[in-house]
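J.: Any chance you could fold what I've pasted below:
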Amino acid sequence: MNRLKQLAPGLLFTAAMALPGYLLGLLIPFIGAPIFSMAIGIIWNHTLRKPAACKAGITFTSKKILQWSIIAMGCGLNLRQVWETGTASLTVTLCTLATAFIVAFLVGKLLKMEGHMQTLVGAGTAICGGSAIAAVAPIIEAKEMQIALSISTIFLYNIVAALFFPPLGHVMGLSDLGFGLWAGSAINDTSSVVAAGYTYSEAAGQYATIVKLTRSTFIIPICIFLAVLVSMKRRKEGTAGTGSGASLIRIIPWFILYFLAASLLHTVGVIPDALVPYTTFAGKYMIDMALFSIGLAVDFRQLVKTGAKPVLLGGIVWISVILVCLAVQFATGKV
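T.: The predicted model follows:
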């Protein structure tokens, strides 16, 4: 009960502030409610103070409500569709994963950056933005400043992607599924994937979300691989480290399993088709709430202070992923 009292002001605040974005999205669907909601949050953060009593609820909305929104969207999907989309996107996903880590390593060396920064930016770009960075950081024992810089860098390109991917998709004439595959594979964070996808179209949003969740599961093997590398390095150096002891339970993105469970319930008829429009609306509105909350965390003034190298590294890695993703899609006819 105390936890609910702590969260309630922020939840009510984000729910109320998502309404303007939702209404603007109805008036101008080409831009979409998620983009408007995020923009309103960014403008608020640079012009007004966030209500102190709302801090806990805002943080909760940006993380947990976003996950719940994806689970709600899963209520309208067929599990066979989820499986087919996940397997169809596997080639693109593997190519973009390899590209992100290889380019991050090579460019990081060229820029003479610390190895941890290369790994963090590579993981954030390859898998799932800030979530991947948060999972990888304790394994490689990254410093707080390195974590902050890498998350800020990734977040900057999330904003750029959410704003510019939909119009670029239209310029290239991508189909709904082609855009969904591109957005789900080449945009860093789940929130921006969802924003860009559903701005493009309903079908693109569904496809992009499934592709992104499939990509997010790679956080598990990547973290295990890094843990093994760190452990081998410690043994070779004859030193003890705590990074390789990161818990597998903590690494697993559990909300993906709940998303699959929701899809299964709809597939077998436990969630009837008549209920789907309501779960879809709830999911979309929660997305708007989450995007407003995430917009409140954007501080361009802080990004200016971080220096050019992390931003340059993140930009080069991200552009490489975008181009490789498009190249593979055109080569395989998935546009």
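J.: CA atoms for contacts and neighbours, from now on please.
T.: Will do.
J.: in the stretch 151-300 of the chain, which spans are helices?
T.: 176-186, 190-200, 202-216, 219-237, 248-251, 254-267, 276-296, 300-305 (DSSP state H, counting those that start in this stretch).
J.: buried ones in the third one?
T.: Right, the one you point to is helix 202-216. Buried residues in helix 202-216, counted by 16 or more other Cα atoms under 10 Å: 204-216.
J.: could the residues you listed be laid out in JSON lines, adding distance to Asp299?
T.: As requested, the buried residues of helix 202-216 are exported to JSON lines (distance: Cα to Cα, whole Å):
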{"residue": "Ala204", "distance to Asp299": "29"}
{"residue": "Gly205", "distance to Asp299": "27"}
{"residue": "Gln206", "distance to Asp299": "30"}
{"residue": "Tyr207", "distance to Asp299": "30"}
{"residue": "Ala208", "distance to Asp299": "27"}
{"residue": "Thr209", "distance to Asp299": "26"}
{"residue": "Ile210", "distance to Asp299": "29"}
{"residue": "Val211", "distance to Asp299": "29"}
{"residue": "Lys212", "distance to Asp299": "25"}
{"residue": "Leu213", "distance to Asp299": "27"}
{"residue": "Thr214", "distance to Asp299": "30"}
{"residue": "Arg215", "distance to Asp299": "27"}
{"residue": "Ser216", "distance to Asp299": "26"}
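J.: To compare against the first, here's the next sequence to fold:
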Amino acid sequence: MQVDARAKAAQPEWKRILPGAAFALMMGAVGLWLARLTFFQNLGLSALPLAILLGLIIGNSGLISNVPALNPGLEFAKAKLLRLGIILFGFKLTFQDIAHVGLPGIAIAIAMVASVLVVTWVLGKYLFKMDDETTLLVGTGAAICGAAAVLAAEPVLKAKSHAVSVAVATVVVFGTLAMFLYPLIGHALGMQPYAYGLYAGSTIHEVAQVVVAGRAFGEEAANYAVIEKMIRVILLAPFLFALSAWLRARTQATTHTRTPLVIPWFAVLFMLVGAFNSLHLLDPAWVQGILQFDNWILAAAMAALGVRTHWRSVKQAGAKPLLLATSVFVWLIVGGYAINTLVLLLFV
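T.: Below you'll find the predicted structure:
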């Protein structure tokens, strides 16, 4: 046994990582395939939540519990591949898109992100008495860009796998509900395409869910909704910096020792990639190819996260995360409409 352990330790790092990383990439590919099926497209489920669900099923089935050789690669996938995926996610951005929704769109996006984070923190900490990690992850997913934002916040928070899985689950449940509810709300209130697009884009969790809810109202509304959603995505990097600085200040206040500021460099690179993409130097076909690759590695990171999450841990979280997410969803609908209406009255 000692000889085997020494032999494994003497292996090059890439050989230790390769089996688990390849397995994660394979699960990510399955998640991408599932996301192309009409059934899941109609539900607005993208590859990321499908990949984590696949990982949860495989990880908790016992099929790979006796294959420890996969562990290094799975850890690599949910850490390093995750960061690379967030960096390349910047190719979804072009700063020129902001001009299409104007100052009202920018103001609404900032107000919604800030309000959702505050509401989530107050309810999670003081009403439901939840832990910081789960509270912040639920709020991040609802405020910014769903599962991708939850994944981006995970390394900054150093969150446990089950907290990430719970937060992603709330994104899936309430984002799916939003796709069906929002067109009904928009028609009932007699909203115009521009106003509806800003409302849907500023308050629905995932990009895919925004697209479905927007198209259900009309193509013009869908275009405004996606651009508004992209402004929220752009706010991901400033949020991660603010989160890192806040965690540092809180640690210093409790320990009375100076700690260095942990800079989320992947967030810096995410913004730089977005700035580069705004120059339109790459052929659109290349950008599309990069985004497809990016979706694959993010799905692989999600799948690895799912494998490393045990049902027992998710069950131990109890009903509180669901109650918190329900409360935040009500705020997104009601508070979001109020903020959208007020901003449009001020600017238009």
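J.: Got a TM-score for the two of them?
T.: Remark: TM-score between the superposed chains equals 0.71 [TM-score structural alignment, normalised by the length of structure 1]; 295 aligned residues with a Cα RMSD of 3.7 Å.
J.: what's the closest of the helices of the stretch 151-300 of structure 1 to Ala56 of structure 1?
T.: Across the helices of the stretch 151-300 of structure 1, Ala56 of structure 1 has its closest neighbour in helix 276-296 (10.9 Å, Cα to Cα).
J.: Relative to structure 2, which residues correspond to that closest one?
T.: Using TM-score structural alignment, helix 276-296 of structure 1 corresponds to residues 287-307 of structure 2.
J.: starting at the chain centroid, how far to that stretch?
T.: Remark: stretch 287-307 of structure 2 is offset 12 Å from the chain centroid, using Cα atoms, centre = their mean, to the nearest Å.
J.: And stretch 70-80 of structure 2, what's buried?
T.: Neighbour-count burial for stretch 70-80 of structure 2 flags Leu70, Asn71, Pro72, Gly73, Leu74, Glu75, Phe76, Ala77, Lys78, Ala79 (criterion: 16+ other Cα under 10 Å).
J.: ugh, wrong one, stretch 94-109 of structure 2
T.: By neighbour count, with 16+ other Cα under 10 Å as the criterion, the buried positions of stretch 94-109 of structure 2 are Thr94, Phe95, Asp97, Ile98, Val101, Pro104, Gly105, Ile106, Ala107, Ile108, Ala109.
J.: Map the first one across to structure 1 for me.
T.: So the one you mean is Thr94 of structure 2. In structure 1, Thr94 of structure 2 lines up with Asn78, judged by TM-score structural alignment.
J.: didn't its match look like it was pressed against Ala262?
T.: No. Counting by Cα atoms under 8 Å, Asn78 of structure 1 does not reach Ala262; the two are 9.2 Å apart.
J.: about what we covered before: using CSV, please lay out the buried residues of stretch 70-80 of structure 2 together with distance to Asp131 of structure 2 and secondary structure.
T.: What follows is the buried residues of stretch 70-80 of structure 2, written out as CSV (distance: Cα to Cα, whole Å; DSSP: H, G, I helix; E, B strand; the rest coil):
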residue, distance to Asp131 of structure 2, secondary structure
Leu70, 30, helix
Asn71, 27, helix
Pro72, 28, helix
Gly73, 29, helix
Leu74, 26, helix
Glu75, 24, helix
Phe76, 26, helix
Ala77, 26, helix
Lys78, 22, helix
Ala79, 22, helix
